[in-house]
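A.B. asks: Fold the following for me, if possible:
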Amino acid sequence: MIEVVKPGFYSTIQDLGRIAYHDYGVPYSGAMDEQSAKIANALLGNNENNAVLEITMTGPTLKFIKTTAICITGADLSPKLNGNAVSLNKRYTIKPDDILSFGKLNYGFRAYLGVCGGFQTEKVMGSRSMYKNVTEQFITQKGELLPIKDLNTNAATSNASIKIDKTHFNTKSLPVYKGPEFDNLSKTQQKQLLNKTFTVSKDNNRMAYQLEDAIENNLKPIITSLVQPGTVQLPPSGKLIVLMSDGQTAGGYPRVLQLSDSARYSLAQKKTGDTFTFNMSE
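C.D. replies: Below you'll find the predicted structure:
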């Protein structure tokens, strides 16, 4: 078990999501930055779909009840083990009563804590990913005990680590593809969309990122159609909305762009005020 002494700003258990239920209106959920979550599991020798703790902006304080191995990836939130700084993207053996805490946000926005064997919280519809009205809880709570497995012997003796390319966190260019309604835009609108620098607004969360900067929009709403994480919608205001992991499964705004998976993971590491452009390869 791991005791949640302080839950942090927004900490949730996530795996790779509910893949088979989108047709029934259930969002995929899953780790916002899937790349970082997979790295944590790989360094621990876990299955890539093992559940991790997704930590947003401000980290929790956690007390370990049993021996395990951990790895922290993604954003740098100045993690400390028993008050001593620990490195990202490196496996550590943890003993009972060890305390993991976090401090200043240095880069990125979401960190991932992996444990040996993955977190063993309730599985609903084939996934442990927390989501309101699907799982019993949608964020971790103070005093909660998070179940984990006993430490695997091989994990205890490994000191695996990896060096990460910071481009994933600081890139200003997000690869995109044409959305279904892209060609309904005028040439002027298309140029605006692909040449403008956009700013992440304060309205950003696991459901969607709204962007500050509006573009000209005279498109009519569409018949409610399928959308997915990474879909870029153009509402009447002209302020783009990028759907993220907990985004709805259908919508009536024109779908003008679709982020690549890598672009969506990079966007998940951006916070209010960060800027970027869309980059469409010919």
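A.B. asks: Please make it C-alpha for all contacts and neighbour counts, starting now.
C.D. replies: Fine.
A.B. asks: what about the strands in the stretch 151-282 of the chain?
C.D. replies: Using DSSP state E, counting those that start in this stretch, the strands of the stretch 151-282 of the chain run over 173-178, 198-204, 208-214, 225-226, 231-233, 239-243, 250-251, 255-259, 275-280.
A.B. asks: can you list those in CSV and add distance to M130 and mean neighbour count?
C.D. replies: Shown next, in CSV, are those (distance: least, C-alpha to C-alpha, whole Å; neighbours: other C-alpha atoms under 10 Å):
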stretch, distance to M130, mean neighbour count
strand 173-178, 27, 18
strand 198-204, 18, 18
strand 208-214, 16, 20
strand 225-226, 23, 14
strand 231-233, 22, 26
strand 239-243, 17, 24
strand 250-251, 20, 16
strand 255-259, 23, 24
strand 275-280, 29, 18
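A.B. asks: for the ones you listed, which one sits closest to V26?
C.D. replies: Among the strands of the stretch 151-282 of the chain, strand 250-251 comes nearest to V26, with 10.3 Å by C-alpha to C-alpha.
A.B. asks: sorry, back to before: which one, of the strands of the stretch 151-282 of the chain, ends up nearest to G103?
C.D. replies: strand 198-204 (21.7 Å).
A.B. asks: Can you tell me which of the strands of the stretch 151-282 of the chain is nearest to Y112?
C.D. replies: Y112 lies closest, by C-alpha to C-alpha, to one member of the strands of the stretch 151-282 of the chain: strand 198-204, at 18.6 Å.
A.B. asks: tilt between that closest one and strand 239-243?
C.D. replies: With axes from the mean of the first three to the mean of the last three C-alpha atoms, to 10 degrees applied, the angle from strand 198-204 to strand 239-243 works out at 70 degrees.
A.B. asks: Show me how far strand 198-204 is from its chain's centre.
C.D. replies: 16 Å (C-alpha atoms, centre = their mean, to the nearest Å).
A.B. asks: Could you identify the helix or strand that succeeds the lengthiest helix in the chain?
C.D. replies: In the chain, taking DSSP state H as the definition, the longest helix is helix 34-44. Next along the chain after helix 34-44, taking DSSP states H and E as the criterion, comes strand 52-56.
A.B. asks: gap between V176 and G114?
C.D. replies: V176 is 30 Å from G114, where distance means C-alpha to C-alpha, to the nearest Å.
A.B. asks: Over to L53?
C.D. replies: Separation of L53 from G114 (C-alpha to C-alpha): 7 Å.
A.B. asks: Please list all residues in contact with L267.
C.D. replies: Residues in contact with L267 (C-alpha atoms under 8 Å, 6 or more residues apart in numbering) are L174.
A.B. asks: ranges for the helices of this protein?
C.D. replies: Under DSSP H, the chain gives helices at 34-44, 153-157, 167-170, 187-195, 261-267.
A.B. asks: this one as well, want them side by side:
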Amino acid sequence: MIKVLKAGFYTTVQDMGRIGFASFGVPVSGVMDSYSANIANSILDNSIDSALLEITFGGTKIQFLADTFIAISGADFSPVLNQQKIKHNTRIKINSGDVLSFGKLNFGVRSYLAVKGGIQTPKVLNSRSQYQSITKNFRLQKGDILKIVPCVDDTKSTNATVKLNLPYFTSTDVECFEGPEFYLLSLQQKKQLLKTMFRVSSENSRMGYHLKETIRNNFPSILTSGVVPGTVQLTPSGKLIVLMRDCQVTGGYPRILQLTEKAINKMAQKTLNAQFKFRLINA
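C.D. replies: This next block holds a predicted model:
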């Protein structure tokens, strides 16, 4: 078991999400940064779909009530185990009673804590991902108890490590494809879209990132159409919205771009005023 001593700013249980329920209006959800989450699970030889903790902006403190192994990847919030600093992307032995906490932000936005065997919260619609109105709670609360798989004696080395890819967190290139309504843009608007250094506004969440810079347009409204994580919408006011993992399944704004999976992951590690440029790639 894991006991939540301090939930932090926004900590949730996530896996790879709910696939196949869009017709019921259910978002995919799942980890915002699948690249980092997969690293943490892979270090522990977990399945890629094993549930883990997604810790946003740190501040989380937990106590382990059983022996296990852990790995931390993604953003660096200066993790300490029993007041001793521990490394990212490394397999670490945990003893019952150990306390893990996250503090000062060094880089990134979301950190991933994987536990050997995965976190065993109840599945809802084939996923353990927390989401408001779908699961009992949409984020962790102080005092929560999370079930984990009892860890048998593991004789493998506890020093398994993956090299940190810092440029992944600092790159300003966001790769994307043309969206279904990209053709509505004039040549000048297309140039502006691809040359502008955009900034993330204060309106950013697991649902979507609103950008500060705008692109003026007089496009007609479109029929409500399907959207997915990574869809970039252009509103009548000129504001761009990058949809993220908890986004709705339909929308009525022109879909001018579609981010790659890698780009969605990189966006998930950006926060207020972070700068980036869209880079169009060939289909």
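A.B. asks: Quick TM-score on the pair, please.
C.D. replies: TM-score of the superposed chains, computed with TM-score structural alignment, normalised by the length of the first structure, equals 0.98; 282 aligned residues with a C-alpha RMSD of 1.0 Å.
A.B. asks: rewinding a little: output the strands of the stretch 151-282 of the first structure in CSV, with distance to S266 of the first structure appended to each entry.
C.D. replies: CSV is the format used below for the strands of the stretch 151-282 of the first structure (distance: least, C-alpha to C-alpha, whole Å):
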stretch, distance to S266 of the first structure
strand 173-178, 8
strand 198-204, 13
strand 208-214, 12
strand 225-226, 23
strand 231-233, 14
strand 239-243, 13
strand 250-251, 23
strand 255-259, 10
strand 275-280, 10
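A.B. asks: Could you point out which of those sits nearest K80 of the first structure?
C.D. replies: strand 198-204 (27.5 Å).
A.B. asks: quick one: contacts of that closest one?
C.D. replies: Under the contact criterion C-alpha under 8 Å, 6+ apart, strand 198-204 of the first structure has outside partners 209-213, 270-277.
A.B. asks: Stretch 58-66 of the second structure now?
C.D. replies: Here stretch 58-66 of the second structure has contacts from 1-9, 11, 77, 94-105, 110-111, 150-151, using C-alpha under 8 Å, 6+ apart.
A.B. asks: just stretch 224-232 of the first structure next, same as before
C.D. replies: Contacts for stretch 224-232 of the first structure (C-alpha under 8 Å, 6+ apart): 179, 240-253, 255-261, 264.
A.B. asks: at 7 Å instead, please
C.D. replies: With contact meaning C-alpha atoms under 7 Å, 6 or more residues apart in numbering, stretch 224-232 of the first structure is reached by 240-245, 247, 249-252, 255-259, 264.
A.B. asks: Also stretch 158-169 of the first structure?
C.D. replies: By C-alpha under 7 Å, 6+ apart, stretch 158-169 of the first structure touches 43, 89-92, 108, 266, 269.
A.B. asks: ok, 10 Å please
C.D. replies: By C-alpha atoms under 10 Å, 6 or more residues apart in numbering, the residues outside stretch 158-169 of the first structure that reach it are 35-36, 39-40, 42-45, 69, 71, 73-75, 87-93, 107-109, 262-263, 265-270.
A.B. asks: And stretch 143-154 of the first structure, by the same measure?
C.D. replies: Defining contact as C-alpha under 10 Å, 6+ apart, one finds that stretch 143-154 of the first structure is touched by 1-7, 13, 44-45, 51, 53, 62-69, 93-94, 115-122, 140.
A.B. asks: Quick check: ChimeraX command selecting the buried ones in those residues.
C.D. replies: Entered in ChimeraX, the line below selects the buried ones among these, by 16 or more other C-alpha atoms under 10 Å:
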select :1,2,3,4,5,6,7,13,44,45,51,53,62,63,64,65,66,67,68,69,93,94,115,116,117,118,119,120,121,140
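A.B. asks: OK, contacts around the residue minimising distance to the centre of the first structure?
C.D. replies: What sits nearest the mean C-alpha location of the first structure, by C-alpha atoms, centre = their mean, is M32, with 1.7 Å. Applying C-alpha under 10 Å, 6+ apart, we find M32 of the first structure in contact with 14-17, 54, 110, 112, 205-207, 229, 244-246, 264-269.
A.B. asks: next one: T196 of the second structure
C.D. replies: 213-215, 275-278.
A.B. asks: hmm, which two among these are most spread apart?
C.D. replies: Greatest spatial distance in the contacts of T196 of the second structure: I215 and Q275, 16.4 Å, computed using C-alpha to C-alpha.
A.B. asks: What is the neighbour count of the closest residue in space to T60 of the second structure that isn't next to it in sequence?
C.D. replies: Spatial nearest neighbour of T60 of the second structure, chain neighbours left out: G8 (4.2 Å); criterion: C-alpha to C-alpha, 6 or more residues apart in numbering. The number of residues packed near G8 of the second structure is 20, by other C-alpha atoms under 10 Å.
A.B. asks: do D150 of the first structure as well
C.D. replies: By the criterion of other C-alpha under 10 Å, D150 of the first structure has 13 neighbours.
A.B. asks: cool, and Q14 of the first structure?
C.D. replies: There are 26 residues near Q14 of the first structure, going by other C-alpha under 10 Å.
A.B. asks: same deal with the one 4 residues further on?
C.D. replies: When neighbours are defined as other C-alpha under 10 Å, R18 of the first structure has 18 of them.
A.B. asks: Report the contact partners of it.
C.D. replies: Shown in contact with R18 of the first structure (C-alpha under 10 Å, 6+ apart): 26-30, 124-129.
A.B. asks: burial measure for the closest residue to A85 of the first structure other than its chain neighbours, as a count.
C.D. replies: Spatial nearest neighbour of A85 of the first structure, chain neighbours left out: P79 (6.0 Å); criterion: C-alpha to C-alpha, 6+ apart. By the criterion of other C-alpha under 10 Å, P79 of the first structure has 23 neighbours.
A.B. asks: Just give me the match in the second structure for P79 of the first structure.
C.D. replies: Using TM-score structural alignment, the partner of P79 of the first structure in the second structure is P79.
A.B. asks: I'd like to know how far that match sits from I39 of the second structure.
C.D. replies: To I39 of the second structure, P79 of the second structure is 17 Å away according to C-alpha to C-alpha.
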